[in-house]
Structure formats: structure tokens, C-alpha cells
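predicted coordinates and the sequence they were generated for:
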Amino acid sequence: MTSITEKVNELSVDLDKVNSLGILRLLRQCDSQIFSGYLDYQSIVDKEIEEEVILLVERIVEQLNQGFSINVVSTGAGTSGRLAFFISRSFNKILKEKGYENQVKFNYLIAGGDLCLTVGMEGAEDNIHQAVNDIKSQLNQENDKEIIVYIGITCGFSAPYVAAQLDFLLNENTKENAKKQHIISLMGFNPIELARKLKIEKWEYSFNDIVERLNKLKHQQESKSRNYFILNPIFGPEPLTGSTRMKSGSGTKILIELIFSLVLNHWKSNEFKLQLNGDHQQHSLKSKYYLILKNYEQTCRETYYNIEPLSKVIESVGNSLKKRSHLYYLAPESLGIVGFIDASETLPTFGARPLDVCGFLMNSSGEEGWSVMNNREGDLSSVSDQYKISQKDFTNRVLPNTTQDDTIVISIGSIQQLNQFKSEIVPSLIQHIKPNQSVNLIYFKQDNNDDKILDKEITELSNSNFTSNINFIKIQLSNSEIISGLPCFYEISLKWILNSLTTGGFVLAGKVYGNRMIDLGLTNNKLFYRSCGIINSIMKLNDEELARKYLICSVYSINSINDIPQEILELPVYRHIEYCEESKIKSIVPVALLLASGKFSSPSLIRDEICKQPIIRLLLDQHKPK
């Protein structure tokens, strides 16, 4: 049975046939499933998930109250790892401000390390050895009073990186002489029976083996004192098939922030008050759980009230990408990181060029670029242009070289950020903005006195001659913060917006067929098998092994499936992935799709055809089976 996160979403099958407004309407329907649920599966608002979350929160707070210090380690590959970094960074910041960083700390692990915050690395997700070394680095063997709260995030219950860490920690907990018990949780959005059963390469287990072991231990313990948890609300298939950066990514952010906020509020309610209408101290954990979820759902609705102005930005992004131009994001603090993450995901999802979509961070408190990011490995700007993310990089390097075909999206969420935009960014825009260029300012506001001033300032700015080229988009939300200093609702709203801009833009640029990505990268095991599924489905082969052979022909530039040497056919998947990386092969899936049509005699001829017509969707329309 197909994993739910890899299934086709019936709501969005015509994603490539509608205009920009239609794209937003389809995304709105799909995102609503985060809260409404999917078919008859358990959703985030159902009792099973609510009780599991509350038991986890109570267990963590119980350990804190018993004098343990807690190292909360959120971990994952790709989007999951980036969100682990993002959320840990935000919560550490407020802990430090309140002086509790010695009792609780939030850490992150991402497969491949901080380099993969920006660019996915070949094989990182599948590296079992590195996964174990990474989690070992978080253990404090010298301190018997420090325990790990592990949150392994893998949307489809498939990431070897998470499986290896779970296995290691389960072994630690079940040792005869174990001095302490770590709290171990798995987060994903599939039923546990759909965890991947394929044996992980270079290892003796499948992901399913590890899930079954975790689930067995979970049921062996008393509920109030157990250390094992599985958090798996079902959000349904992605609007773009398999693109878990979208709905699953949003669900990850919501669920982790919900857990972390409840932990801090339940532990120290006066210092970490919930900033939500309807929150009172006598409320139970259960009522706070639903109150927070209600506010996320309201934020989703309020975000999609703005589809008319956002549809125009999607059209602009689509035009930019068709013309091989660019989309640039700029924003302060956490809003800037939302843009940074969205940009990083376009390479593996859409086969984008490295600088097609770039995210930049505005300066903050005298810090710039990677200092604002506050990642573990520090400044990575020397690696390549993809890692140059500072405000100075945007104003001095990017802006002077933009053309009228480039799209710029700037986001702010306060009067202070607007003033910074006016003083530090607007002068550069005036100097370098091109006639008819799409420059957009998205500003978030609530209905309070500070934001009434923001509205007034924006109106004055929009009426001035030098900003006549800027398109102002107001996103009015009922809430901005869960806890003071955590603008989680502005962040999730911006995530939904930017995901729609890149997804919609690449749809309009012909990088999507129906609701399937057709130019994804082959950087790990999961993407290899997803690619086989795409070829099998679109070309109506009804034979997964045949699809695999066409993919191999594309990778090795072999003219016919009958010509594939047996030694290549028998290679493990990781060897194909290594070859793709070493040979820097492009358009792997498009070539395989067209080869499967039977209308081309060789991959090289197909690549020539793609050079003439880079819009893959049009080529597929001409050559795929009717």
C-alpha cells in the first residue's frame, strides 16, 4: 500500500491546468486538511493525538520538576531538519531571555549538517553512520541528571537518518545498566503500518522494524510514566505529490511549536504565558492544546483571505522562472529564515538552478547574515553564492544586477521592521529597481494600536512617488505570538504564502505535470523510488521495475532498457545516487519520462530536445500516452 505522504491528492490533480488564482484555491483546500483531517484517519484535532501530546508534555515537565535538565533534540533530513533548526532557534532565544537555558535547551540535528540548511547533499539522509555520530554528540554521559527528549521527524516514516538514531537511543534505554531513561518520540504523518518496509541500504533493518520496536516498548509501559511516543496525525497527501515541504512541513511546525509551548507554559506558566485570546490560568492542558490549534487554523483561513493579491505575485514568479530569471526573498529575523528555507527547497523539488530562488536576511541588532541565523556551524558564506544570505549581499550584489524579469518579495511584521526597511532597503530599491519590475512588500498586522500606526505608515509610504513600483500586500491576522517573543503565526502564514509562490511559479513554468513534480533531483533513496513512481504513473507503464529501468537509462545515458548491463542493473540505489552526483547529471526524470514514451531513440536526443523546449510539461503533452 502506498504511503499517504506519497499518494496523489485528488483535490489538486488539475494543479497544472488552472491559473494562479486557481492554484491558490487548490492549495487552500489541501492545507485545510491539516485541521479537518483526511478520510477516516486520526487527525491533529482527534483524541488519540491530543492525548499522546499531553502525555509527552506532562512527562517532560515531570522530569524537569524532579531536577533533571532537558536537552530537547529535534532531528530530521531536508525540510524536517531545517524546521528542527528553525524552531529550536526560536525557543532557545526566549529561554535565554528568561534565564532558563541551563534547565532546558533546544537542539537540532539535520542530515548532512548545516551545509544542508541551504542545499541538500547527496546521500545525507541515508548515512546511518553519521546519524549515530550526530545523536551521540548530544549525549552528556558525565551528567546523570541530564536526559534527552528526542523528536525524530520523518513525514513518511522512511528516513534512515531518523531510524538509525531511534535504534541507538532505544538501545541506550534498554541497556541493563542504563543510568537514565531518555524520552524518545517519533513524529510523522503516516499510519505506523505504512512505515517503509524496504530494508535500509548498508543496514540490517527497515524503518518499519524500528517503528514496530518503538511501538512495542510504548505499549509495555504505564501511560503516565512511559518514555516512548509516536505522534502521527494524518494530514493527507500533499498538493504536489510527495512534496512534504508543504502540508507536512506546516504540520511539523504546528505540532512541534504546540508541544514546546505547552511544555514551557505548563512548567513556568507565569514566565511563559500564552498570548492568545481566551487563555486563562485555570485552563487545562487539553483546553490549551485546542486553543492553540484553533489559532493556527484561524491563521490558515486568514492567510488565504488574500488570494487575489497573492495570485498576481504567483503570475510574476511564473514569468520570472519561464524567462530563467529569479525570485528573491528578503525579510528580518525569523521571517527571513522562512524565506531562506523555502528557497532551499526548490532545487530538489523542481530541479531549479542554484540561484533561481534565493532568501536573504535583514540585519538585526548589529548582526548580519549567518549571525542572524545563529546556526551551530556559524558563517558559511564562503562556501558559494548560495550561502551568501546577508542584507549587504542583497543590496550590494543582487539588486544592482536584477532585471525587470526578476521578482522581489520583502516581508515585515512590525513598525520597527518597517522603519528599517525604509531607512536601509528603500534607498537601494530606488537606485536599482527597474521599470515594470515586480517588487512586493508583504506586511503582517494585528488589530492593535501599534499596528494601526503600521497601517498609517504603510499608507504614507505607498502614496510616495519613489515607491510607486512597490506592490503592498496586507496580511491581517488575529494573532502573531504564541508566547511573547515567538511570532509563530506570522511565520506559518508566511510559510503558506511563500510555498504557494514557489509551487505556483514552478507550475506556471511547466515544472509540474498534473500535481506531480517532474524534474526532481536524485539525492537520496526516497527520491529515487519517488521518481520511479512518477515515471510509472505518468507514462502508464503499470510496472515499477520497468520504470526503474528507464530511470537507470537516463542516469547512465543508455539508449534502450535492453542495453543496460547486468552489473548496472544489480547496483544498489546508493551507487546510482553517487553516480548522479559525480557526473552532475541534469533532467534525469524528464529524460526517463520521454524515453518511456518510446518516441526517442536515446537520452542524448531528448536532452537536445529539452534545450530547445525547456518547459517539460509541453514536451510530455506531445509525447506521453493518451
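Received the coordinates, thanks. Residues are numbered from 1 along each chain as shown.

going by C-alpha atoms from here, please, whenever you check contacts or count neighbours.
Will do.

residue ranges of the strands in the stretch 251-400 of the chain, please?
Listed in chain order, the strands of the stretch 251-400 of the chain (DSSP state E, counting those that start in this stretch) span residues 327-332, 357-362.

most neighbours per residue, which of the ones you listed?
Neighbour counts (mean count of other CA atoms under 10 Å) averaged over each of the strands of the stretch 251-400 of the chain peak at strand 357-362, with a mean of 28.

so which elements touch that one?
Counting contacts by 3 or more CA pairs under 8 Å, 6 or more residues apart in numbering; DSSP states H and E, the secondary-structure elements packed against strand 357-362 are strand 327-332, helix 333-344, helix 391-392.

nearest to residue 184, of those?
With CA to CA as the measure, helix 333-344 is the member of the helices and strands packed on strand 357-362 nearest residue 184 (26.5 Å).

now do that closest one against strand 357-362, angle only.
160 degrees (axes from the mean of the first three to the mean of the last three CA atoms, to 10 degrees).

so what touches helix 333-344?
Contacts of helix 333-344 from elsewhere in the structure, counted by CA atoms under 8 Å, 6 or more residues apart in numbering, are 79, 82, 86, 90, 117-120, 329-331, 357-364, 372-373, 411-412, 490-491, 494-495, 498-499, 502.

and those, which are buried?
Buried residues within the contacts of helix 333-344, counting neighbours by 16 or more other CA atoms under 10 Å: 79, 82, 86, 90, 117-120, 329-331, 357-363, 372-373, 411-412, 490-491, 494-495, 498-499, 502.

try it against this one:
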Amino acid sequence: MKIKNLVTEKRNPVTMHIDTMSTIEMVKTINNEDKKVAEAVGTQDEQIAKAIDEAAKRYGRGGRLIYVGAGTSGRLGVLDAAELVPTYGIKPERAVGLIAGGKEAMYCAVEGAEDSAELGEQDLRKLKLTATDTVIGIAASGRTPYVVGCLDYAKQVGALRVSVACVPDSVIGHHADIAIEAVAGPEVITGSTRMKSGTAQKMILNMLSTGVMIRQGKVYQNVMIDVQPTNSKLVDRACRIINVTTGASIDEALTTLKKTDNNVSLAIVMIKTGTDQDTAAKLLAAHHGNVGQVLQNK
């Protein structure tokens, strides 16, 4: 399909005269269009759940989440990968974002980079892709050659291939094992896929990566137990997490947190089981770091 015929490139009849609207009308119009995004993402629940389950299996065996894309799509992938590190305490190499054109493309357009399937393959080769990895190809138009190249190389290696597009029957979907296609309709500003399409992609990536982390035991109840307390705000958050999950006072939470060298999971197990640090650490190790499983079996 030609670019001009893609849903993401069509003119939106609702916003044909947005340039002459009052500011409040403009804002309400954009907001009303944004409401369609959640509905579009909702149509992909089963595909997203399938992607979470399959990616979680591989991640649990030591695989990585590798996001690939160009432009806005690439930046969203890099963002999701980067945020997993402090949020869930994972090593940076376990979540990697690749953008066509490299780091420079995060801030400036790199001409022609997204049109090269070969560049996609080269970038993945540099990462030494394996069959335990999950490659998440992101493209609002669903046809970016860079992403296609990445997905095709991932197939050669045997890695899981997930595609995230905002058009139906996408090209990248045909190159993926699991195709996620949230179609929110034409953009408010024709072709400006950083808007509705970008929001849809962000929502999908949030669900996908969060789901994988939950399946790894990185969440107990509904709190982030592997958050890295690297500043005063996060130390405060860590203490509140320990407080609400154990009933311990904030002072006791802080004292225990310090004993564990800022290991929230370990602090929770120590308090909930009434054991010392070494015993709690052994319990966690026996359950692969999953606090929920430790406490269920105690």
C-alpha cells in the first residue's frame, strides 16, 4: 500500500479547520480525538497479552527486550527500555532501544536511515541477538524498512518478533510472530504520528514491558519492589513501599532498607518473615527473587 493511502496519512474530517478554531475548541478537539486511542488499543488486548506471555518466557531464560524503530517510534522504544532500568532494577543490557540512525537520531533526523533494512540487520548483529531475545518492531505506518530488516534478521536467529503498528494489515505485522495493530484513525494534524499513533504506541509498550516485569516478580501486590533508591525521592518511595506492604513504620522501613544496602525486596522479606538478612536472601534466591512466591510458601 502506498504511504498516501495509509490511515495514519489520511486527513481527519473533524480537524479540517483546526487552524481557525478558538484555542479552547482546539484543545477539546484534540482531547476528543485522543479518547479514541484507548479504544483502539483495547482491540488488541489478546495480542498484547500473548506478546507479554511469550516475551516473559524468554526474558526469564536470560533473554532481552530489544526495541527497534525510527523517528518517534524509535524514540518511544528507547524511552521504554531506558525507564525499565531504574523502575525495576534490571541491568541496562536487559532492555535495549535501537533507533535508525543511532543516538544522533534521538534529537535530529538522520536522512535515509529508516529506509535501510540492511542497517536494521547490522544493528542487531552488533548486539549478538539470540533466540532467547524478544525484538519489538515499532512503526506507526507499519512499513518502515529499518524495522522490517530487524524483524527478518530476528527470524533468522529464532528470536521472538513482536510488531507494533497503527494501521491494519501492516507490513511489519507480516514479518512478526505477534502483530499488534491499534488503529486510532487519522491524526489531528495530517501525518503527525507523534500524536494519536505515538500515544497508542506508548500505551502498548507500557503494557508490554510492565507485564513482562510483573511476570518476573518485579511487582509485589501493585508496588515496584525492585525500584532503585538512587536519590532522596526514591529512598522515600522505597520506605513507603516497605511500609504499605509490611505494616512496618517508616523508621523501621528505613532502618531495614539500610541494612540491605537499599534492596527493597530483601527488606520486605526480612520484615514479613521475621528472619535475618542471610535467611531472607536465601529464601529470595530459592524463588528466583519473587517476593510473592516467597511469602506464599512461607
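Nice, I can see it. In this text, all values refer to a predicted model and were calculated from it rather than measured experimentally.

please state their TM-score.
The TM-score (TM-score structural alignment, normalised by the length of structure 2) is 0.69; 228 aligned residues with a CA RMSD of 2.8 Å.

quick one: contacts for the residue mapped onto residue 117 of structure 1 from structure 2?
Residue correspondence, TM-score structural alignment: residue 117 of structure 1 in this structure matches residue 106 in structure 2. Counting by CA under 8 Å, 6+ apart, residue 106 of structure 2 touches 71, 74, 75, 99.

re earlier: and the strands of the stretch 251-400 of structure 1: which comes nearest residue 167 of structure 1?
Between residue 167 of structure 1 and these, the shortest gap by CA to CA is with strand 357-362, which sits at 35.7 Å.

and that closest one, how far from the chain's centre?
Distance of strand 357-362 of structure 1 from its chain centroid, counting by CA atoms, centre = their mean, to the nearest Å, is 16 Å.

ok and it relative to strand 327-332, angle-wise?
Interaxial angle of strand 357-362 of structure 1 relative to strand 327-332 (the same axes, to 10 degrees): 20 degrees.

quick one on the thing from earlier: which among the strands of the stretch 251-400 of structure 1 is found nearest to residue 440 of structure 1?
Judged by CA to CA, the one of those that comes nearest to residue 440 of structure 1 is strand 327-332, at 9.7 Å.

counting by contacts, list what that closest one packs against.
Counting contacts by 3+ CA pairs under 8 Å, 6+ apart, strand 327-332 of structure 1 packs against helix 307-322, helix 333-344, strand 357-362, strand 407-412.

please redo it, this time with the cut-off set to 10 Å
Based on contacts counted as 3 or more CA pairs under 10 Å, 6 or more residues apart in numbering; DSSP states H and E, the elements that strand 327-332 of structure 1 packs against are helix 307-322, helix 333-344, strand 357-362, helix 391-392, strand 407-412, helix 415-420, strand 438-445, helix 488-508.

could you dump the ones you listed into CSV with distance to residue 245 of structure 1 added?
Listed next are these as CSV, based on distance: least, CA to CA, whole Å:
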stretch, distance to residue 245 of structure 1
helix 307-322, 18
helix 333-344, 8
strand 357-362, 15
helix 391-392, 25
strand 407-412, 20
helix 415-420, 27
strand 438-445, 21
helix 488-508, 8
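
among the ones you listed, show me which one is buried the most.
Stretch with highest mean neighbour count among those: strand 357-362 (a mean of 28; mean count of other CA under 10 Å).

just want the angle from that one to helix 307-322.
120 degrees.

could you pull out the strands for the stretch 101-250 of structure 2?
Listed in chain order, the strands found in the stretch 101-250 of structure 2 under DSSP E, counting those that start in this stretch are 134-139, 160-165, 178-181, 219-220, 223-224.

can I get the helices and strands packed on strand 357-362 of structure 1 in a markdown table with distance to residue 475 of structure 1?
Output for those, formatted as a markdown table (distance: least, CA to CA, whole Å):
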| stretch | distance to residue 475 of structure 1 |
| --- | --- |
| strand 327-332 | 15 |
| helix 333-344 | 14 |
| helix 391-392 | 23 |
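
is it fair to say residue 453 of structure 1 lies in a helix?
Yes. Counting by DSSP: H, G, I helix; E, B strand; the rest coil, residue 453 of structure 1 is part of a helix.

how about it: what's its closest non-neighbour residue?
Leaving aside its chain neighbours, residue 453 of structure 1 sits nearest to residue 415 (7.4 Å; criterion: CA to CA, 6 or more residues apart in numbering).

tell me the spacing between residue 168 of structure 2 and residue 136 of structure 2.
For residue 168 of structure 2, the distance to residue 136 of structure 2 under the criterion CA to CA, to the nearest Å works out to 17 Å.

more neighbours: the two, which one.
residue 136 (29 against 16; other CA atoms under 10 Å).

touching, that one and residue 97? I think so.
Yes. With contact defined as CA atoms under 10 Å, residue 136 of structure 2 and residue 97 form a contacting pair (9.4 Å).

in structure 2, which spans are helices?
Using DSSP state H, the helices found in structure 2 span residues 23-42, 45-60, 71-88, 117-126, 145-157, 196-215, 232-246, 250-259, 264-273, 277-286, 291-296.

distance to residue 186 of structure 2 added to those helices, as JSON lines?
Converted to JSON lines, the helices of structure 2 look like this (distance: least, CA to CA, whole Å):
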{"stretch": "helix 23-42", "distance to residue 186 of structure 2": "9"}
{"stretch": "helix 45-60", "distance to residue 186 of structure 2": "21"}
{"stretch": "helix 71-88", "distance to residue 186 of structure 2": "16"}
{"stretch": "helix 117-126", "distance to residue 186 of structure 2": "27"}
{"stretch": "helix 145-157", "distance to residue 186 of structure 2": "22"}
{"stretch": "helix 196-215", "distance to residue 186 of structure 2": "8"}
{"stretch": "helix 232-246", "distance to residue 186 of structure 2": "40"}
{"stretch": "helix 250-259", "distance to residue 186 of structure 2": "50"}
{"stretch": "helix 264-273", "distance to residue 186 of structure 2": "45"}
{"stretch": "helix 277-286", "distance to residue 186 of structure 2": "49"}
{"stretch": "helix 291-296", "distance to residue 186 of structure 2": "43"}
